[in-house]
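>>> no sequence on this one, just coordinates:
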């Protein structure tokens, strides 16, 4: 490790982080009236369409399960056979994770997004032309492979092109600038998960609209529609900027400077803007230089290095929470859940699916625009507490409903109310905040790898949900909810004792949380800390 000490340290010539960022976060008019920030928001929205397509898939499959013609074409799948079909996109996504991280680092976040969206578009067209179960399953694997690539590249691209969050520790004297932009990156990164529900909402109402068709187009049209979001993303991403962090890592610093200057300052040449741009450039360079010095470039580091083992633990826990908090029962098997409370009408099921997705989208959108005002760990704690409370009530009402032979409509309505309230708790942290939290936990060198690991665990648990949930629901009905009540209780305890706070840091600074906890690590990492100290000192 002696060579580590010979790494050159980037000298950051501007003021400290708080001053540099906070001063530029004040404007003389609302941020949405600036053309460069409008364009940045548009590019971020286009990038979130990868999540939108994932949401469309889950909600669409919920709707298709209600159609007799789809069930007949697929030979009436149920149990594990239905689980395999639901998990088709997950199988493809897991295959993609063997290359997604490498692809994002090799060809860039932008090009990886275009490649993944192209594969997804091809898969959707093939899916719409399926003639049997096997054909449909294969096309879903293709869809999932494309989704897996964009699930890694898109959150990275959003986090790395966003305007930085304002520091919370201090506010400069800004008598002439009265409008403040305090949490742009937090909101933008959180929105990636939010727009999952936009896809789910569209799919829910598309399947509701095609229910009146008496041909196979009742399920083929929703499948064709699944290709809409990828084609929009392919076209839109072509005009989007590449990640400045990726550009700098490839030695293309001038290109990165142009991206930051245009999208963060509106191509301003005044001294204040110049210092802001140079601060971001130097901070990224210092972070990447430190990553090189630390030799942080392997998945093995998540096992070897103590601070990275902590990161790995948090990544895995968040991945588990996303899909093992009881939401899997509703996300892909709403049809079975509604059967369990005595709701059998096809029209009613499709309407409830549509209402639920509309509600989730609105709630998630509101949360995304307010998430920057609260601490990350606090939101995770509140989210798990609310989910646990509402799931317990949901379980009790389901038990009473079944014992009364579904004769009391008020109990069924009570269960539906708990499902909606449960999703309020879920959406607080596990819809959009998890993507923000994961990117903040990781330095640039391991950000793609860490997101890759996160998405792998998310999809592995989707497979669990796909095979276990329909079988368990059929076998023990409402009693299966008790399992998730216990899981949610454990999640609350884990969050309370292990989650770290990442709010109030820039994307590059967040890793300092773990550097602070690494002071007692091995002698090998002590050399790295020496370089880190030099970098921090050079920034003051």
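Great, that's in hand. What you see is a predicted model, and the numbers here were worked out from it, not measured in a lab.

>>> From here on, just use CA atoms for contacts and neighbour counts.
Noted.

>>> tell me what the strand or helix carrying residue 94 is packed against?
Using DSSP states H and E, residue 94 maps to helix 88-96. Applying 3 or more Cα pairs under 8 Å, 6 or more residues apart in numbering; DSSP states H and E, one finds that helix 88-96 contacts helix 133-161, helix 444-476.

>>> Turn these into a markdown table, columns for distance to residue 343.
Converted to a markdown table, the helices and strands packed on helix 88-96 look like this (distance: least, Cα to Cα, whole Å):
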| stretch | distance to residue 343 |
| --- | --- |
| helix 133-161 | 27 |
| helix 444-476 | 15 |
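
>>> also this one, for the comparison:
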């Protein structure tokens, strides 16, 4: 969207918004800043109002952020809207994978948790297509070109918001609030095929009772408990490492700053940029589905380890190509090869890190610490 003339004209008076690198960087990065600050509110919301409550509140915040964005031509207010979207997104994207793992049948829990995060591509593909369609009407005096795709964000959040009122609450959350009968009804209906005496029902109920009792005994329900004891410190170290490596893998550079990266390789028009984005997102979706299907077969550690080695090699090649191409832009083959390597990186990241970003932390944490 930063390639749209209408977007640049609306907020800076310059039809090429990405030329102002500081404003472009802040507008892009503020989403992540909102998510970081929102993390401190995720636990209290999801642990007290439920996993559905976290998704509902997050969706409402996103909708408010979108309204601010489309109702203004003041860049500062637009940035506030982006901040709110990031703040709301982290509420949803923390509560949702926790909910997914907690409601899934034990036999399919790992795959369900892995598939959850591949939904990013399900949203990015139509987003890229919508941007491509509206880009053909882009003009300095036509702000609807950028307002339409920005506004559509609220529609998807509204779907999540409404959908939350039609799904049951997590049985593990119900158990933690002493609502054992409701938790049992969920398990009987969804896991036991309406058989009150199904073995999986009895097994899961006992598992939840024992886990909650042990966590209460060890006083693991507070934020302080996250950093108390060798076992929890080790878990938190793993989670912080996953968070750090996933963000510094280069995925945000390849997606959040894709306009600048593609521009460096010679793809400058909005239609070129968006066409490439659609292709990248489709490849990402395909490879993330394969990754989700293989998490049990290959193992979490193996996928993360070899995936990391592979994408480091990719980025070394990309940097060399970008440097050589910038020195001599007549070397079109280098530009094309560099772009191809970005796609290879995206495929590797989608296969290895995308399915495990949300699954691995949820799997290794006890119930009381998952949302936190």
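Received it, and whenever you're ready, just let me know what you need. These numbers come from a predicted model, not from an experiment.

>>> Enumerate residues external to the helix holding residue 94 of structure 1 that contact any of its residues.
137-138, 140-149, 456, 459-460, 462-463 (Cα atoms under 8 Å, 6 or more residues apart in numbering).

>>> do that again at 10 Å, thanks
Contacts with helix 88-96 of structure 1, where a contact means Cα atoms under 10 Å, 6 or more residues apart in numbering, come from 54, 57-58, 82, 84-85, 87, 100, 103, 116, 123, 136-152, 452, 455-463, 466.

>>> can you name the residues of structure 2 that it overlays?
Using TM-score structural alignment, the residues of structure 2 aligned to helix 88-96 of structure 1 are 30-38.

>>> what about the matching stretch, how far off from structure 1?
Once fitted to structure 1, stretch 30-38 of structure 2 is off its aligned match by 2.7 Å on average (mean Cα distance after the TM-score superposition for structure 1).

>>> and that stretch, which residues are buried?
Judged by neighbour count using 16 or more other Cα atoms under 10 Å, the buried positions of stretch 30-38 of structure 2 are 30-35, 38.

>>> tally of neighbours for residue 127 of structure 2?
Neighbour count for residue 127 of structure 2, taken as other Cα atoms under 10 Å: 19.

>>> In structure 1, what sits opposite it in the alignment?
Alignment note (TM-score structural alignment): residue 127 of structure 2 maps to residue 203 of structure 1.

>>> show me what contacts its match?
Going by Cα under 10 Å, 6+ apart, the list of residues near residue 203 of structure 1 reads 53, 55-63, 197, 209, 222-223, 225-226, 353-354, 357.

>>> Give the aligned equivalent of residue 221 of structure 2 in structure 1.
Using TM-score structural alignment, residue 221 of structure 2 lines up with residue 297 in structure 1.

>>> what's the spacing between that match and residue 437 of structure 1?
21 Å (Cα to Cα, to the nearest Å).

>>> Among the two, which residue is more densely surrounded?
residue 437 (23 against 13).

>>> So that one lies in a helix, does it not?
Yes - per DSSP: H, G, I helix; E, B strand; the rest coil, residue 437 of structure 1 lies within a helix segment.

>>> so it touches residue 376, yeah?
Yes - with contact defined as Cα atoms under 10 Å, residue 437 of structure 1 reaches residue 376; the gap is 7.4 Å.

>>> Leaving out the residues flanking it, which one is nearest to residue 137 of structure 2?
In space, and not counting its chain neighbours, residue 137 of structure 2 is closest to residue 145: 6.6 Å by Cα to Cα, 6 or more residues apart in numbering.

>>> Let me fix that, I meant to ask about residue 117 of structure 1.
The shortest distance from residue 117 of structure 1 to any residue other than its chain neighbours is 4.9 Å, reached at residue 230 (Cα to Cα, 6+ apart).

>>> dump the residue contacts of residue 263 of structure 1.
Here residue 263 of structure 1 is in contact with 35-41, 161-163, 241 (Cα under 10 Å, 6+ apart).

>>> cutoff 7 Å now
36-37, 40 (Cα atoms under 7 Å, 6 or more residues apart in numbering).

>>> Next: residue 340 of structure 2.
Taking Cα under 7 Å, 6+ apart, one finds nothing in contact with residue 340 of structure 2.

>>> Reduced to three states, what does it come out as?
Quick answer, by three-state DSSP: residue 340 of structure 2 is helix.

>>> Quick check: the aligned residue for it in structure 1?
Match for residue 340 of structure 2 (TM-score structural alignment): residue 417.
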